[in-house]
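[1] Provided below for reference: sequence and predicted model.
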Amino acid sequence: MKRFWKWGLIAIGVLVVGMGGLVFAFNQSMQSDPDEEAKAIQLAEPYVAERFDNAELTTEVTFDNMGNFPFEYAATAVDAVTGTEFFVYADETTGKLSTRSWHRNGKMT
C-alpha cells in the first residue's frame, strides 16, 4: 500500500509541475516585447506623415500573437477628420509597410 501512495504522489507532483510549466510558457508567449513595440512606432511615424494629411499616430501598439492579422506588431493611427482608426504594420509576407483600417462601429475595411 505504501508503494501505491508513493507512486501516486510522484505522479501528481509531475502533473502539477508540468501544468505549472505550461501555464508559465503560455503567459510568456502572451506578453509583447517592448523593443518590438518601439520599432513598430518608429517604422510607422514616417509612413503616416507622408501618406496621411489628417492622421496622427497614437502610442498604442497592437500585438497579435494568435495570427489573426498579417502582422505581429502594428502601430495604431487615427484620422482626425473621419475618426477612422487604422493599423500601420510591416506585412509578414511582403515586408512592406501597409495599413488596415476600421471605423468606430468596429467594421474592418
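    Alright, I've got the coordinates. Residues are numbered from 1 along each chain as shown.
[2] please make it C-alpha for all contacts and neighbour counts, starting now.
    Noted.
[3] what's the burial count for Val23?
    For Val23, the count of nearby residues is 11 (other C-alpha atoms under 10 Å).
[4] which is the next helix or strand following the strand or helix carrying it?
    For Val23, the element it lies in under DSSP states H and E is helix 2-30. Beyond helix 2-30 on the C-terminal side, the first helix or strand identified by DSSP H and E is helix 34-51.
[5] which of the residues in that following helix are buried?
    By neighbour count with 16 or more other C-alpha atoms under 10 Å, helix 34-51 contains the buried residues 37, 40-41, 43-45, 47-48.
[6] can you pull up the most central residue in this structure?
    The centre of the chain sits closest to Phe63, judged by C-alpha atoms, centre = their mean, with a distance of 1.3 Å.
[7] who are the contact partners of that residue?
    Listed by C-alpha atoms under 8 Å, 6 or more residues apart in numbering, the contact partners of Phe63 are 32, 72-74.
[8] who wins on neighbours among those residues?
    In terms of neighbour count, Ala74 stands highest of those at 30 neighbours, by other C-alpha under 10 Å.
[9] before we move on, back to that, JSON lines for the contacts of Phe63, including distance to Ala80 and secondary structure?
    Below are the contacts of Phe63 laid out as JSON lines (distance: C-alpha to C-alpha, whole Å; DSSP: H, G, I helix; E, B strand; the rest coil):
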{"residue": "Ser32", "distance to Ala80": "28", "secondary structure": "coil"}
{"residue": "Glu72", "distance to Ala80": "25", "secondary structure": "coil"}
{"residue": "Tyr73", "distance to Ala80": "23", "secondary structure": "strand"}
{"residue": "Ala74", "distance to Ala80": "19", "secondary structure": "strand"}
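[10] now flag whichever of these is closest to Lys96.
    Taking C-alpha to C-alpha as the measure, Lys96 lies nearest Ala74 of these, at 12.6 Å.
[11] how about that closest one: what's its closest non-neighbour residue?
    Tyr89 (4.6 Å; C-alpha to C-alpha, 6 or more residues apart in numbering).
[12] next, the one to line up against it:
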Amino acid sequence: MGFYGKLLNKGGDVLNKYLKITLGVLGVILLGIGLLVVTFVLEMKPDKDEEDKIKIQAKQYLEDKFNDNFEIYDTLYDNMGNFGFEYAAQVRDKKNNTQFLVYYDDETKQMVDTYIADKWADDLETEIRPFIKGNFGETTDFHVFFNNDKIGQELGIDPVNPRSYKEFDVAPTIRITVPRKRRGGDEKILNEFISFLKSEDKLKHGSVIIEYIAENGVILDDEWGKEF
C-alpha cells in the first residue's frame, strides 16, 4: 500500500473514531432527554395511594365539622405548585352546590377547608352577575375570590350555619374578563359598578380588576382596576 493509501486509511480510522464519539454523545443526550420526559410524565400523574389517603382524611374531617349535606366527589393533585398543598379532596355542598377543597395544611399541621371562602364567592357572584352581564355583555366572564381561602376557620364560622360575607369586614377581589379591546366608557362603567356595590349594600370594600382577552386567549389590552 502506498503512502497515500496509508494516509487515507489513517484518516478513515480517525473519522470513524470521531463519528463513534459523536454518536455516543448524542445517544447519552437522547437518553437523558428521554429520562427527563419520563420523570416529568410520572410527576404529572397523581399517586393513587395519596389520593386514597386524602379522601380518608377528608371524610373524617367532614364527619367532625360538617353534616350529611356534603360529599366528596373527586381529588385534586397540584403538580404545578399553584396551591399550598399537594393533594386535596374536592367536596360539594349538596344543598347549594358550592364546591370547595379539604386538605392538610402544612403551616397549621391540621386539616382545613375552603368552604366559607368559596361559598361567599358564589354568593357575591350571584349578586353581581346581572350588572356585569348587562353592562359588559353576556360573553363577559368574571370570578370572585378571597385572598385567604381559610377565612372561615380564622373567623370561627360554623360551616353548617354559615353567615353572610356582608356581616364581616372583608375585601374580596372581583376579576372581570372582557372579550374585546378597552373602550372609552369602561372606566365610567367600573365607577358605576363600585357605586352599585356600595350603595346596594352588596360589598363595602374590595378590588375590581378588568382584563381584555380575545376568545383565542390573546391579551388585547393591559389589565387595570380600582380598590374601594
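    That came through fine. Just so it is clear, the model here is predicted, and its values are computed rather than measured.
[13] work out the TM-score between the chains.
    TM-score for the superposed pair, counting by TM-score structural alignment, normalised by the length of the first structure: 0.84. Supporting figures: 108 aligned residues with a C-alpha RMSD of 2.1 Å.
[14] which part of the first structure lines up with stretch 78-85 of the second structure?
    Aligning stretch 78-85 of the second structure against the first structure (TM-score structural alignment) gives residues 64-71.
[15] same check on stretch 97-108 of the second structure?
    Counting by TM-score structural alignment, stretch 97-108 of the second structure sits on residues 83-94 of the first structure.
[16] may I see the buried residues of the matching stretch?
    Within stretch 83-94 of the first structure, the residues that count as buried by 16+ other C-alpha under 10 Å are 84-91.
[17] chain center to that stretch, what's the gap?
    Chain-centre distance of stretch 83-94 of the first structure: 13 Å, with C-alpha atoms, centre = their mean, to the nearest Å.
[18] ditto for stretch 113-126 of the second structure
    For stretch 113-126 of the second structure - counting by C-alpha atoms, centre = their mean - the centre lies 16 Å from the chain centre.
[19] which positions in that stretch come out as buried?
    Of the residues in stretch 113-126 of the second structure, 113-122, 124-125 count as buried by neighbour count, 16+ other C-alpha under 10 Å.
[20] just the ones in strands from these, please.
    Among those, DSSP state E puts Asp113 in strands.
[21] gap between the residue nearest to the centre of the first structure and Gly13 of the first structure?
    35 Å (C-alpha to C-alpha, to the nearest Å).
[22] wait, isn't the residue nearest to Ala74 of the first structure in contact with Glu45?
    No. With contact defined as C-alpha atoms under 8 Å, Tyr89 of the first structure does not reach Glu45; the gap is 10.9 Å.
[23] of the buried residues of stretch 113-126 of the second structure, which is the nearest to Asp141 of the second structure?
    Nearest to Asp141 of the second structure among those is Glu125, at 10.7 Å by C-alpha to C-alpha.
[24] show me what Glu154 of the second structure lines up with in the first structure.
    Aligning on TM-score structural alignment leaves Glu154 of the second structure without a counterpart in the first structure.
[25] would you enumerate the residues in contact with Glu154 of the second structure?
    By C-alpha under 8 Å, 6+ apart, Glu154 of the second structure has no neighbours at all.
[26] just Leu43 of the first structure next, same as before
    Contacts of Leu43 of the first structure by C-alpha under 8 Å, 6+ apart are Tyr89.
[27] the second structure: which residue goes with that one?
    Using TM-score structural alignment, the partner of Leu43 of the first structure in the second structure is Gln57.
[28] related to what we said a few turns ago, please tabulate the buried residues of stretch 113-126 of the second structure in a markdown table, including the columns distance to Ile210 of the second structure.
    Output for these, formatted as a markdown table (distance: C-alpha to C-alpha, whole Å):
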| residue | distance to Ile210 of the second structure |
| --- | --- |
| Asp113 | 29 |
| Thr114 | 25 |
| Tyr115 | 26 |
| Ile116 | 25 |
| Ala117 | 21 |
| Asp118 | 21 |
| Lys119 | 23 |
| Trp120 | 21 |
| Ala121 | 17 |
| Asp122 | 19 |
| Leu124 | 17 |
| Glu125 | 15 |
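[29] for Phe146 of the second structure, state which of the buried residues of stretch 113-126 of the second structure is nearest.
    Distances from Phe146 of the second structure to those, taken by C-alpha to C-alpha, are shortest for Ala117, at 6.1 Å.
[30] corresponding residues in the first structure for the helix or strand hosting Glu192 of the second structure?
    Secondary-structure assignment from DSSP H and E places Glu192 of the second structure in helix 186-199. Aligned by TM-score structural alignment, helix 186-199 of the second structure falls on no residue of the first structure.
[31] surely Thr99 of the first structure meets Thr84?
    No. Using C-alpha under 8 Å, Thr99 of the first structure is not in contact with Thr84, being 11.8 Å away.
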